[in-house]
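Participant: Sequence first, then the predicted structure:
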Amino acid sequence: MSRSVIIEEAGGPEKMKLVEVEVGEPGPGEIRIRHKACGLNYIDVYQRTGLYPLPLPHALGMEAAGIVEAVGEGVTHLKEGDRAAYAAVPPGAYCDVRVMPAAQVCPLPDGISFEEAASIMLQGMTVEYLFHRTWPLEKGQTVLFHAAAGGVGLLACQWARSEGIELIGTAGTDAKCKLALEMGASHCINYRETDFVPEVKKITGDKGVDVVMDGVGKDTFDASLDCLKPLGMMMSFGNASGPVEPVSLLTLASKGSLKMTRTTLFTFLADHDRCQAMAKHLFEKVESGDVKVNIGQRFALEDIAEAHRALEARETTGSTIITL
């Protein structure tokens, strides 16, 4: 038996229930993994609220780390007793133990703890694909990154510094801006006190940035387009403030022949080999010291509703761990 967090209907944090479920043996292409720590991410909120609909009832949670207990037929990259971590579908990571598809579960190096792994798989591989697989970023280019003191943002600040990329961050308090700067941002703008568009133009000598990476969505999207230089790339990868309204192609033309993409991590992770390569790249960044894991807060599994409330209220910094 295992504890598991489920929803039977979409809604607020109170809709989540902690229940006991029976866990069986893995079938072909599956593993059974006993979790040591789970991660918390905004996609969990989207699924809970119904913005990203799930067939109900459904378990929640997208990332975790632990020890492989059993391996099904055809699984060759993992074995019983292996340390492993993942960000993967289907949701169901908020639990003690589960059976799941093995393809997107990745061997975890001994030098990275379970808590560290659970805090960086989804966020870290998001940064990996934004910087290396969406548009070819080069040393010396400039990036505007919103929510730079969040879990993804603090990893992006460090990643940018390690790649020689100038990252301009935004955050909602001076303390969060200070943290982003300490982690590698070249500049950070307190968007509650300063209009970030003229500030970005000032920092870039009125040229604008090469790329915007925006996980905030509705509140920042339109203004972000005004921060791009001609031929710049808008990467929208999240909706923390709500989904982005439809955009006219003529708007992109009038603002300088801009490019735009709406990405999701799980499109990149769907291919087994690419997923494993992305995780390996992330682990190399962590083990080299280029990227340091920042766990800002921890919540017990039975306090999952409180964790969701803190995340939605933007009261968290860095990554959040669910302890078991």
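Facilitator: Good, I have the coordinates.
Participant: can we go C-alpha only for contacts and neighbour counts from here?
Facilitator: Noted.
Participant: and the gap between Ile165 and Val211?
Facilitator: Applying Cα to Cα, to the nearest Å, the value for Ile165 to Val211 is 11 Å.
Participant: Now the common contact residues for those two.
Facilitator: Shared contacts of Ile165 and Val211, defined by Cα atoms under 8 Å, 6 or more residues apart in numbering, are found at Thr142, Val143.
Participant: what about the two, which has more around it?
Facilitator: Set side by side, Ile165 and Val211 show more neighbours around Val211, with 28 against 22, by other Cα atoms under 10 Å.
Participant: how far away is that one from Gly256?
Facilitator: To Gly256, Val211 is 13 Å away according to Cα to Cα.
Participant: before we move on, what about Thr49?
Facilitator: Counting by Cα to Cα, the separation of Thr49 from Gly256 is 36 Å.
Participant: The two: who's more crowded?
Facilitator: Using other Cα under 10 Å as the criterion, Thr49 and Gly256 rank with Thr49 on top: 18 against 15.
Participant: how near is the more buried one to Val5?
Facilitator: Thr49 is 14 Å from Val5, by Cα to Cα.
Participant: for comparison:
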Amino acid sequence: MAIGLNYIDTYHRSGLYPIKLPCGIGLEGAGVVQEVGSGVKNFSKGDDIAYAALPLGSYSDERVIPEKIAVKIPDGITHKIAASIMTKGLTTYYLLYKTYKVSANETLLFHAAAGGVGQIFCQWAKSIGCKLIGTVGSDEKVDMAKKNGCDFVINYRKEDFDKKVLEITENKGVDVVYDGVGKDTFEKSINCLKVRGMMVSFGNSSGSLNLIDVKKYIVPKSIFFTRPALMNYMANRNELEEGAQALFKQIKFGKVKIKIFKEYNLSDVRKAHEDLESRKIIGPAILIPNE
């Protein structure tokens, strides 16, 4: 059994995303079915399964989940890998195929290209044939982002990423910006877009966005803006199965390679959250229930 560690977990813990107590936290995990309810049709005792959805509560040794949120893990994918990829991988799937269906040769900007979502997104986007620009916060992460598939990597602590993006694109701008950082990068992200480009704000690791001045940010280049959420893109069984199978296929065929950055004992979850919030985690990380 393994539990996925995600930045959104810190939002639930801190209250940025309010939850009704009593409630655990944690969106994703993987393990073995111990028992099934009388109405369960698609799973049996002993099945290897993974999930990434409400209700919260994956930070646990055992739990009861509804059948509708689980998917079977195919042979060749471990519990640890499955737990580390469900939220990040399904997020990547909807970003690339549903929020905006990317095409080969389009130019994308992805923030935090060495992070957990970045590791999966960049490899997957590159397999489609996109031109990929990534931003990171250290020279160590530059190398990681390049390994993930970025054609260009910008250390935003050393240079203005919007100016560098326009230089790379010869002042044309990018087709899409994928921004999971939020408040600190929003304005410069808008600067990076081409006319009628797409701004995808899918996270707030630096804080939530303020109210958006449409006249100032949207109108000048007729850009599109969206704030997607995983739950709305995996809203039914068909969408979940489609996304999960696409994700597992990418991994099984080697187009997306997963390297787990760190494993924490569940009892050390405080340290795990501190490392998340201080940006010490490069790539997917997981929690292992205490034996």
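Facilitator: Sure thing, it's come through. The model shown is predicted, which means the values in this text are computed figures rather than measured ones.
Participant: returning to what we had before: between Val211 and Gly256 of the first structure, what contacts are shared?
Facilitator: Gly232.
Participant: counterpart of Asp184 of the second structure in the first structure?
Facilitator: Using TM-score structural alignment, the partner of Asp184 of the second structure in the first structure is Asp219.
Participant: got it, and Gly24 of the second structure?
Facilitator: Aligning on TM-score structural alignment places Gly24 of the second structure opposite Ala59 in the first structure.
Participant: And its match, how close does it get to Gly184 of the first structure?
Facilitator: 36 Å.
Participant: all strands for the stretch 51-200 of the second structure, in order.
Facilitator: Assigned by DSSP state E, counting those that start in this stretch, the stretch 51-200 of the second structure shows strands spanning 70-72, 107-111, 131-136, 152-155, 174-179, 193-201.
Participant: Against the first structure, what's the mean shift for the second one, could you check?
Facilitator: Spelled out, it's strand 107-111 of the second structure. On superposition with the first structure, the mean distance recorded for strand 107-111 of the second structure (mean Cα distance after the TM-score superposition for the first structure) is 0.5 Å.
Participant: Against which helices or strands is the longest helix seen in the first structure packed?
Facilitator: The single longest helix within the first structure, with elements called by DSSP state H, is helix 114-132. Helix 114-132 of the first structure is packed against strand 30-39, strand 63-71, strand 83-87, helix 151-163, helix 265-269, helix 272-288, strand 319-323, with contacts defined by 3 or more Cα pairs under 8 Å, 6 or more residues apart in numbering; DSSP states H and E.
Participant: Which among the ones you listed is found nearest to Met125 of the first structure?
Facilitator: helix 272-288 (6.2 Å; Cα to Cα).
Participant: so stretch 196-210 of the second structure matches what in the first structure?
Facilitator: Going by TM-score structural alignment, stretch 196-210 of the second structure sits over residues 231-245 in the first structure.
Participant: swap in stretch 138-146 of the second structure?
Facilitator: Using TM-score structural alignment, stretch 138-146 of the second structure pairs with 173-181 in the first structure.
Participant: Kindly report the same for stretch 40-50 of the second structure.
Facilitator: Residue span in the first structure matched to stretch 40-50 of the second structure, by TM-score structural alignment: 75-85.
Participant: Okay, buried residues for the matching stretch please.
Facilitator: Using 16 or more other Cα atoms under 10 Å as the test for burial, stretch 75-85 of the first structure gives Val75, Leu78, Lys79, Asp82, Arg83, Ala84, Ala85.
Participant: that older thread, generate CSV for the strands of the stretch 51-200 of the second structure, with distance to Gln250 of the second structure as supplementary columns.
Facilitator: Formatted as CSV, the strands of the stretch 51-200 of the second structure follow (distance: least, Cα to Cα, whole Å):
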stretch, distance to Gln250 of the second structure
strand 70-72, 16
strand 107-111, 19
strand 131-136, 18
strand 152-155, 23
strand 174-179, 20
strand 193-201, 23
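Participant: of those, which approaches Ile251 of the second structure most closely?
Facilitator: Of all the strands of the stretch 51-200 of the second structure, strand 70-72 comes closest under Cα to Cα, at 14.7 Å.
Participant: in that closest one, what counts as buried?
Facilitator: Buried residues in strand 70-72 of the second structure (16+ other Cα under 10 Å): Ala70, Val71, Lys72.
Participant: now, which of these sits nearest Pro289 of the second structure?
Facilitator: So of these, ranked by how close each gets to Pro289 of the second structure (Cα to Cα), first place is Ala70, at 19.2 Å.
Participant: The closest one -> the first structure?
Facilitator: Match for Ala70 of the second structure (TM-score structural alignment): Val105.
Participant: which residue packs closest to its match, ignoring adjacent ones?
Facilitator: Tyr86 (4.7 Å; Cα to Cα, 6 or more residues apart in numbering).
Participant: need the helices and strands packed on helix 114-132 of the first structure in JSON lines with distance to Ile203 of the first structure, can you?
Facilitator: As requested, these are arranged in JSON lines below (distance: least, Cα to Cα, whole Å):
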{"stretch": "strand 30-39", "distance to Ile203 of the first structure": "35"}
{"stretch": "strand 63-71", "distance to Ile203 of the first structure": "37"}
{"stretch": "strand 83-87", "distance to Ile203 of the first structure": "36"}
{"stretch": "helix 151-163", "distance to Ile203 of the first structure": "17"}
{"stretch": "helix 265-269", "distance to Ile203 of the first structure": "30"}
{"stretch": "helix 272-288", "distance to Ile203 of the first structure": "28"}
{"stretch": "strand 319-323", "distance to Ile203 of the first structure": "28"}
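Participant: Quick one, which of those gets closest to Leu122 of the first structure.
Facilitator: Going by Cα to Cα, the one of these nearest Leu122 of the first structure is strand 83-87, 5.1 Å.
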